[in-house]
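Q: let me see the structure of the following:
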Amino acid sequence: MFIWLHILAGTSFLLAACWFILKALNYPELFRRIDSTLQPTKDFADILEVENKTEETKKIRIEQLKNFMVEKEPFLEPSLTIQELADQLNIPVRELSVLINHHLNQHFFDFVNEYRVKKAMTILRDASKKEVTVLEILYEVGFNSKSSFHTSFKKHTNQTPTAFRNS
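A: Purely as a prediction, here's the structure:
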C-alpha cells in the first residue's frame, strides 16, 4: 500500500512538471512577464513620426537635449538614468529613448558617457589642473569605475586619459 502511494505521488509530480514545461513552451510570456504582443521600439519610432513629429520638431528636440546636456551637465550624476533625464527635460521616457537610440544612433549610456568624456578632456587639457589625478577626474565627471572610464575615453579619443593629458 505504501509503495502505491509513492508511485501515485511520483506520477502526479511528473505530470505536473510536464504540464508546466508544456505551458512554458507554448506561452513563455506567462513565466517571463513579457507580453509577446508588445511592439519593438523601431515601431515606436515610426509611431512617433506619424503622431505629428515632423523633421523640424525632431531637430528641435535633439537640439534641446544637446543644449540641456551642455548647460545643466546632468551627466555629472553617476547614477543618472533615462527616467531622471526625461523628467528633467519634461519629455516622455519613450520619446527620449527613441531620440537617442534611433535619431542619434547611440545607446543611452554611450550618449551620457560621451559628455562625460568631453568634460574629462577639458579638465585634462587645463594646465591649472595638472595636480588633479585621473582617478579624481573620473569621479568628478560621473564615472563609477576606472575601467569604464578608460574604456569610454579610449573609445572616443583612441587614447588613454594619461596619454591624452601628456600629448
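
Q: hey, let's count contacts and neighbours off CA atoms from now on
A: Fine.

Q: what's the next secondary structure element after whichever strand or helix holds residue 60?
A: Residue 60 belongs to helix 55-72 when assigned by DSSP states H and E. Sequence order places helix 82-89 as the next helix or strand after helix 55-72, per DSSP H and E.

Q: what is whichever helix or strand residue 43 is part of packed up against?
A: Element membership for residue 43 (DSSP H and E) is helix 41-50. On a contact count with 3 or more Cα pairs under 8 Å, 6 or more residues apart in numbering; DSSP states H and E, helix 41-50 meets helix 93-98.

Q: show me which residues of the helix it packs on are buried.
A: By 16 or more other Cα atoms under 10 Å, the buried positions in helix 93-98 come out as 93, 94, 96, 97, 98.

Q: wait, residue 93 sits on residue 99?
A: No: counting by Cα atoms under 8 Å, residue 93 does not reach residue 99; the two are 9.8 Å apart.

Q: one more to line up against the first:
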Amino acid sequence: METNYSFISIIDILGVVQGVLFGVMLLLLHSKKNKPTLYLGFFILLFSLEPIPNILNDLGLLHQYPQLELLPVHFHFLAYPLFYIYIQKISVFGNKNPSYWSLVPGILEILVGIVIFLLPTELKLKLKASRYSVVYFVIGLGYSIWIGILIIKWIQHHKKEIENQFSFVLHKQLNWAKLFTYSSIGFQLLLMINFFVDNSYWYYFVIIINVILIYWVSFKGIVQENITSLFSFFSQLGTQPYSTTIAELSATEKNKSNVLTSAEMVEIVKIIDDYIKNSQCYVKDNLTIIDVANAINIHPKRISNSLNKLKGENFNSYINKFRVEKAKALFKDDSKANLSVEGIGMEVGFHSKASFYNAFKKFEGDTPANYRKKKG
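A: Okay, here's the model as predicted:
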C-alpha cells in the first residue's frame, strides 16, 4: 500500500504543478483583446491547488509542522464562479455585465480562510475535526454544483442565440465547455464521496480525473476565441460602418420596434425566401444573418424574430433547409455523379461532413449516403 500511496502523491504533485503552469501561462496570454483568459487562468490556478493539503499530509509535513493545517487553498466558493464569468465573457452575450455577484462568497471564503489559518494550532485542529469542517465542505461543493448548473443554462441560451445569427455554428456553440461543466459536476460529487470514504484507490481515481480536467480546460481555453454577437456589432454600425448599405440601414432600421405584426412577419419572410432562392447565397459556408440583412435592407433582429415566430426556425436551421434541398437536387443530377457525398455537402455550403449529415438527417430522416443510393 505504501508504494501505491507514494504514486498517488506523485500524481497529486503533477496535477498541482501542471495546473499552476497552465494557469500562469493563460494569465500571461491575457490581453485587452482576450480579457476572458484572465478569469480562466485564475480558475485553473485555484482548481489545481485543491490537493496541496493532501500532498503535505502524504509527505508527513503536516505531522512535522502542524501549523500548516487548514492552509487556505480550498476555493469551493470562488473557482467555478471564475469559470462562469469566463464563459459569460466569451459567449455571444459577452457585451453584457457578467455575474460578478457570484464571486462574493469566494472572496469571503478567502478572508475567513486566512483568519482561520492564523489561529493557534490547537484551535485549528479542533476546527478541522469538528462538524463545521464537514458543513463547510458540503456547502462549498453544493455551491460549485449550483454555479455549474447556471453555466449550463447560460451555454444553452448562448447556443440558441448563435443559431439565430450564423449558418456555420461549429466551434461557436461552446459544447466543450458544457461537457466540461457536466464533468466538473461529476468531479464535485466524486470529491464529496471521497471526503466520507477513506480509500486510497478511490482517491487515486479522483486525482486522475482532476489532472485530466485541468489539461482539458487549459487546452480548450487557449484555442477558444471570443464569440462576438452580430447583433451588437450591427448596432454600432452607425459610427463604424460595415458598408454603405449597412450604414444606411442601421440609421433607418435600428430604432424600429422588434415587436412585429403578423402581416409584417409574413412580408419579411416572403422577402427573405425570394432573396435566398434567387441568390442561392446559402452555398456560402460562413453566411450570417448580417449578410442577408445587408442584401434585403431589413434589420437582422427583425429577420430573426420573423423566422422564429412565423416559421419556428432559427437562422441556422432555415439556411440548412435550403442547403439540403439543393443537395437532394444535386444527387439526382447525373453531371454531379462524380462528386462524393461529402463533396456535395461542400458544394451546397456545409462546412463539414458532420454538419451535412446532421442537417440532412434532421430534415429527411435519413443519411445523405442512403438517400443517394435510393435515388440512384
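
Q: so the corresponding residue of structure 2 for residue 165 of structure 1 versus residue 37 of structure 2, what's the distance?
A: When structure 2 is aligned by TM-score structural alignment, residue 165 of structure 1 is paired with residue 372. Residue 372 of structure 2 sits 46 Å away from residue 37 of structure 2, going by Cα to Cα, to the nearest Å.

Q: those two: which is more packed in?
A: Comparing residue 372 of structure 2 with residue 37 by other Cα atoms under 10 Å, the one with more neighbours is residue 37, at 28 against 16.

Q: and the more buried one, how far from residue 304 of structure 2?
A: For residue 37 of structure 2, the distance to residue 304 of structure 2 (Cα to Cα) stands at 31 Å.

Q: equivalent range in structure 1 for stretch 129-146 of structure 2?
A: Per TM-score structural alignment, stretch 129-146 of structure 2 has no counterpart in structure 1.

Q: with stretch 302-321 of structure 2 instead?
A: Counting by TM-score structural alignment, stretch 302-321 of structure 2 corresponds to residues 95-114.

Q: contacts for that stretch next, please.
A: Defining contact as Cα atoms under 8 Å, 6 or more residues apart in numbering, one finds that stretch 95-114 of structure 1 is touched by 41, 42, 44, 45, 48, 58, 62, 75, 82, 86, 152, 156.

Q: which of these are buried? Put it as a ChimeraX command.
A: Per 16+ other Cα under 10 Å, the buried members of the contacts of stretch 95-114 of structure 1 correspond to this ChimeraX selection:
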select :45,62,75,86,152
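
Q: and the gap between the spatially most distant residue from the centre of structure 2 and residue 129 of structure 2?
A: Each residue of structure 2 has a distance to the centre, and by Cα atoms, centre = their mean the biggest one is for residue 122: 44.6 Å. Distance from residue 122 of structure 2 to residue 129 of structure 2, counting by Cα to Cα: 11 Å.

Q: and for residue 13 of structure 2?
A: 25 Å.

Q: these two - which one has more neighbours?
A: Set side by side, residue 13 of structure 2 and residue 129 show more neighbours around residue 13, with 19 against 10, by other Cα under 10 Å.

Q: that one contacts residue 53, doesn't it?
A: No: using Cα under 8 Å, residue 13 of structure 2 is not in contact with residue 53; the gap is 10.9 Å.

Q: and the gap between residue 293 of structure 2 and residue 247 of structure 2?
A: For residue 293 of structure 2 relative to residue 247 of structure 2 (Cα to Cα), the value is 11 Å.

Q: ditto for residue 259 of structure 2
A: 22 Å.

Q: how about residue 276 of structure 2?
A: Distance, residue 276 of structure 2 to residue 247 of structure 2, using Cα to Cα: 22 Å.

Q: now do residue 149 of structure 2
A: Residue 149 of structure 2 sits at a distance of 40 Å from residue 247 of structure 2 (criterion: Cα to Cα).

Q: same question for residue 22 of structure 2.
A: 43 Å.

Q: for these two, indicate the residue with more neighbours.
A: Neighbours per residue (other Cα under 10 Å) separate residue 22 of structure 2 from residue 247, with residue 22 holding more: 24 against 20.

Q: please name the nearest non-neighbouring residue to the more buried one.
A: Sequence neighbours aside, residue 218 is the residue nearest to residue 22 of structure 2 in space, at 6.3 Å (criterion: Cα to Cα, 6 or more residues apart in numbering).

Q: quick one: list the elements packing against whichever strand or helix holds the one you found.
A: Residue 218 of structure 2 is part of helix 200-223, with elements assigned from DSSP H and E. Helices and strands touching helix 200-223 of structure 2, as assessed by 3+ Cα pairs under 8 Å, 6+ apart, comprise helix 2-29, helix 36-48, helix 175-196.

Q: quick one, longest helix in structure 1?
A: As assigned by DSSP state H, the longest helix anywhere in structure 1 is helix 2-26.

Q: residues touching it, excluding its own?
A: Under Cα under 8 Å, 6+ apart, the answer for helix 2-26 of structure 1 is 30, 31.

Q: can you pull the contacts of residue 162 of structure 1?
A: Counting by Cα under 8 Å, 6+ apart, residue 162 of structure 1 makes contact with residue 134.

Q: what do you get if the cut-off is 7 Å, keeping everything else the same?
A: Shown here is residue 162 of structure 1, which makes no contacts under the criterion Cα atoms under 7 Å, 6 or more residues apart in numbering.

Q: check the mean deviation of the helix or strand that contains it from structure 2.
A: According to DSSP H and E, residue 162 of structure 1 maps onto helix 161-166. Superposed on structure 2, helix 161-166 of structure 1 shows a mean distance of 0.9 Å to its aligned residues (mean Cα distance after the TM-score superposition for structure 1).
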